[in-house]
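>>> Provide a 3D model corresponding to the input given below.
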Amino acid sequence: MNLNYYIKNTITSFLGLCILATIVNYVIFDPTQQQLEHIGTIIGVIVIFLGIMGIGYINAKSAPENKVKQHLFLHLALIIFLFSTDLIFGQSGFIVDILRNMSYFIALELGSYLYFKRNRQKLLLN
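Below you'll find the predicted structure:
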């Protein structure tokens, strides 16, 4: 297994999630305008979901060897890391942390699924 792939993609995925959260928190969701709070929340959830799917797509695309196993291990490690940081530094409850991280994992795997669906013929030839 290529340890460099796991370290590089875990760190860049975590930084990508931090950037997505910052964008949603400061650009899309503006709590000063109360009448647009629901619209900002909906747009924020959509942006986060699509961004995490993009991260999953990139992780599956950049896997050097066995693309099926490597991205799955990477996503599991990333979710465990995110879950532990949620538990240590987060303000929400345990169940909310579990549900949030499960939705992150589902979005990451959907991005990987889209990569495999789009590149099925190329992967079968290799």
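>>> going forward, measure contacts and count neighbours with C-alpha atoms only.
Noted.
>>> and Ile52, what element?
helix 37-61 (DSSP states H and E).
>>> tell me what that helix is packed against?
Secondary-structure packing of helix 37-61 (3 or more Cα pairs under 8 Å, 6 or more residues apart in numbering; DSSP states H and E): helix 3-23, helix 67-89, helix 94-118.
>>> next one: it to chain centre, how far?
8 Å (Cα atoms, centre = their mean, to the nearest Å).
>>> in that helix, what's buried?
Using 16 or more other Cα atoms under 10 Å as the test for burial, helix 37-61 gives 40-41, 44, 47-61.
>>> then stretch 3-12?
5-6, 9-10.
>>> another one to check against the first:
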Amino acid sequence: MREGVTNRGGVAGEGSAARTPVKTFQAYLPPAHRTYSCIHCRAHLASHDELISKSFQGSQGRAYLFNSVVNVGCGPAEERVLLTGLHAVADIYCECCKTMLGWKYEYAFESSQKYKEGKFIIELAHMVKENGWD
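Below you'll find the predicted structure:
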């Protein structure tokens, strides 16, 4: 059984009469680490230490696979046929500027693709390298 995707940028008190927007706080990665940031608003997205692979393809070109990310919200999961087969994925977006960045692998139907579950794809078109890349 698969768990549902939570939307960290959701609404407090859903299902109740009073709906108050949830305040999200921006996370900052340590300044000594090489960092990938949103190209649109410069919010930190991932540390280079969390990079798994540079060999992925997104809808807008090359993409990187990360173990974990920050300042990213998740949409609802849906089944999609990708280059490597059928997966349940959820679109991810920058919590600060709401730009769509890529997707999260929620579930892989093929055993050879299970390593992707819980991992994140961010397209290079939406990232910039910051802090200590020289």
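>>> TM-score for these two?
The TM-score (TM-score structural alignment, normalised by the length of structure 1) is 0.26; 62 aligned residues with a Cα RMSD of 5.0 Å.
>>> thought Glu109 of structure 1 was touching Ile58?
No: look at Glu109 of structure 1 against Ile58 with Cα atoms under 8 Å: they stay out of range, at 11.1 Å.
>>> which strand or helix spans Glu78 of structure 2?
Assigned by DSSP H and E, Glu78 of structure 2 falls in strand 72-82.
>>> ok, back up a step: which one of the helices and strands packed on helix 37-61 of structure 1 lies nearest to Leu124 of structure 1?
helix 94-118 (10.2 Å; Cα to Cα).
>>> which outside residues touch the very next helix or strand once past the closest one?
Where DSSP H and E defines the elements, the next helix or strand beyond helix 94-118 of structure 1 is helix 120-125. With Cα atoms under 8 Å, 6 or more residues apart in numbering as the test, helix 120-125 of structure 1 has contacts from Phe116.
>>> and helix 120-125 of structure 1, what's buried?
Per 16+ other Cα under 10 Å, helix 120-125 of structure 1 contains no buried residues.
>>> what about it, distance to the chain center?
Worked out by Cα atoms, centre = their mean, helix 120-125 of structure 1 lies 25 Å from the chain centre.
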